[in-house]
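Participant: Attaching a predicted model along with its sequence, questions to come.
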Amino acid sequence: MTQERASVATFKGNPITLVGPELKVGDTAPDFRLNKNLLEEVTLQDFAGKIKLISVVPSLDTGVCDAQTRRFNQEAADLGDDVVILTVSADLPFAQARWCGAAGVDRVVTLSDYKDNAFGKTYGVLIKEFALDQRAVFVVDQDNKIRYVEVLKEMSEHPDYEKPVAAVKELLS
């Protein structure tokens, strides 16, 4: 049975329910299967040996999600080849590609959780009421241990941008 965590987050002040476990620093990152495009799926193992900054957004077509993805795209330039930044949303893969083209975002890998919201359920960020993923940031090291977690308490707020980048830089040193 899938765990539900009621009223742990809000959308514009209204309680929402997150589905899945509450992941913590030190946990092993769960494997995932996400769509890179309509035909190609990727898993956590496709990024083996890399530090992974996973930026989770409800939809790229909203203001905060747009800003969050652009910000991490800028940060990617300074982090080097040992780091991959993944942006996960429930947007369809072709909508993600269209958005990236229009926004000039070319350093993050957009991945879609549209098929069955499996990432959201596994990472504990699926919003039951909307079938979207709650805004969150995870930093996962080369051995797939979670080193940083922020699941936003309010869906419409920005994450802390400095702390996950600092966590990545610490892993690089």
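Facilitator: Cool, got the structure.
Participant: Please count neighbours and contacts with C-alpha atoms only from this point.
Facilitator: Fine.
Participant: which residues sit in contact with Glu129?
Facilitator: Taking C-alpha atoms under 8 Å, 6 or more residues apart in numbering, we find Glu129 in contact with 16-17.
Participant: my read is it is in a helix, agree?
Facilitator: No - under DSSP: H, G, I helix; E, B strand; the rest coil, Glu129 sits outside any helix and is assigned coil.
Participant: next up, a second structure to put side by side with the first:
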Amino acid sequence: MAQERAAKFKGNPITLVGPELKVGDQAPDFTLNKNLLETASLKDYAGKVKLISVVPSVDTGVCDAQTRRFNEEAAKLGDNVIVLTVSADLPFAQSRWCAAAGVDRVVLLSDYKSNSFGQAYGVLIKEFALDMRSIFVVDANDKITYVEVLPEMTEHPNYEAAIAAVKELL
């Protein structure tokens, strides 16, 4: 049976499914959709520092702000860093949102088909089939060097700490 732990959504209990990843762990591989036909996996970003920003849905205020903030930061981090935003939104919705928001430096990937990313990274919200707001920084050798899984879904992550964790790897 999958591991479970508690978190909150607007103060109400929710359940996260999957392992509690820690700094030093090998980042689990994933297969996420770029669009309906094309997928991406961890190995597609081999040799790069990866900032993986996980949001429940880009169509909500905090997720929108989080994705825009990391899009701005991505421009300053250089070519050795890839910023990935993972959500369970359909690829169509992600594409539409990026076009409307002018987001062009972050790669949006969808966990809608199987929630396999959420399960592998321990951020799948059992009650909603969405992924919990979280940040993972993964080095060029796919070791996790920074983890923040928000205890409350509606809170912002620590942007400065995540960016600092990326810069330490450059």
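Facilitator: Sure, I can see it. What you see is a predicted model; the values in this text were computed from it and never measured.
Participant: those helices in the first structure, which residues are they?
Facilitator: Shown for the first structure, the helices assigned by DSSP state H span residues 63-76, 93-103, 118-123, 162-172.
Participant: Figure out which of these is closest to Phe32 of the first structure.
Facilitator: Closest approach to Phe32 of the first structure among the helices of the first structure (C-alpha to C-alpha): helix 118-123, 5.8 Å.
Participant: what's the average per-residue distance for that closest one once overlaid on the second structure?
Facilitator: The superposed helix 118-123 of the first structure is, by mean C-alpha distance after the TM-score superposition for the first structure, a mean 0.2 Å from where its aligned residues fall in the second structure.
Participant: Would you mind measuring from the residue sitting nearest the centre point of the first structure to Gln3 of the first structure?
Facilitator: A centroid search over the first structure (C-alpha atoms, centre = their mean) returns Val56, at 2.4 Å, as the residue closest to the centre. Val56 of the first structure sits 19 Å away from Gln3 of the first structure, going by C-alpha to C-alpha, to the nearest Å.
Participant: what does Glu129 of the first structure give?
Facilitator: 14 Å.
Participant: In the first structure, what stretch matches stretch 50-69 of the second structure?
Facilitator: Under TM-score structural alignment, the match for stretch 50-69 of the second structure in the first structure covers residues 52-71.
Participant: Show me what counts as buried in the matching stretch.
Facilitator: If you call a residue buried by 16 or more other C-alpha atoms under 10 Å, then stretch 52-71 of the first structure has these buried ones: 52-60, 64-66, 68-70.
Participant: do stretch 75-85 of the first structure as well
Facilitator: 75-76, 79, 83-85.
Participant: what do you get for stretch 129-148 of the first structure?
Facilitator: Neighbour count says stretch 129-148 of the first structure has 131-141, 144-148 buried, by 16+ other C-alpha under 10 Å.
Participant: Hmm, Phe72 and Val105 of the first structure touching each other?
Facilitator: No - contact criterion C-alpha atoms under 8 Å: Val105 of the first structure and Phe72 do not qualify, at 9.5 Å.
Participant: Those two: which has the busier surroundings?
Facilitator: Phe72 (22 against 18; other C-alpha atoms under 10 Å).
Participant: Next up, the contacts around the more buried one.
Facilitator: 55, 85, 108, 161.
Participant: Quick check: closest non-adjacent residue to Asp29 of the second structure.
Facilitator: Nearest non-adjacent residue to Asp29 of the second structure, counting by C-alpha to C-alpha, 6 or more residues apart in numbering: Leu42, 5.3 Å away.
Participant: That neighbour and Asn12 of the second structure: what is the separation?
Facilitator: 33 Å.
Participant: What residue in the second structure is paired with Leu86 of the first structure?
Facilitator: Looking across to the second structure (by TM-score structural alignment), Leu86 of the first structure lines up with Leu84.
Participant: could you list every residue that touches that match?
Facilitator: 50-53, 106-109.
Participant: does Thr17 of the first structure really touch Gln3, like I thought?
Facilitator: No - Thr17 of the first structure is beyond contact range of Gln3, at 10.2 Å (criterion: C-alpha under 8 Å).
Participant: okay, those two: which has more neighbours?
Facilitator: Thr17 (19 against 13).
Participant: Residue in the second structure paired with the more buried one?
Facilitator: In the second structure, Thr17 of the first structure lands on Thr15 (TM-score structural alignment).
Participant: Spatially, what comes nearest to that match if we skip its sequence neighbours?
Facilitator: Counting by C-alpha to C-alpha, 6+ apart, the residue nearest Thr15 of the second structure is Ala6, at 4.9 Å.
Participant: now do Phe47 of the first structure
Facilitator: Val84 (7.6 Å).
Participant: Could you pull out the strands in the first structure for me?
Facilitator: Along the first structure, counting by DSSP state E, strands occupy 4-11, 14-19, 33-35, 41-43, 51-56, 83-89, 109-112, 126-127, 132-133, 136-140, 146-151.
Participant: Sounds good, over and out.
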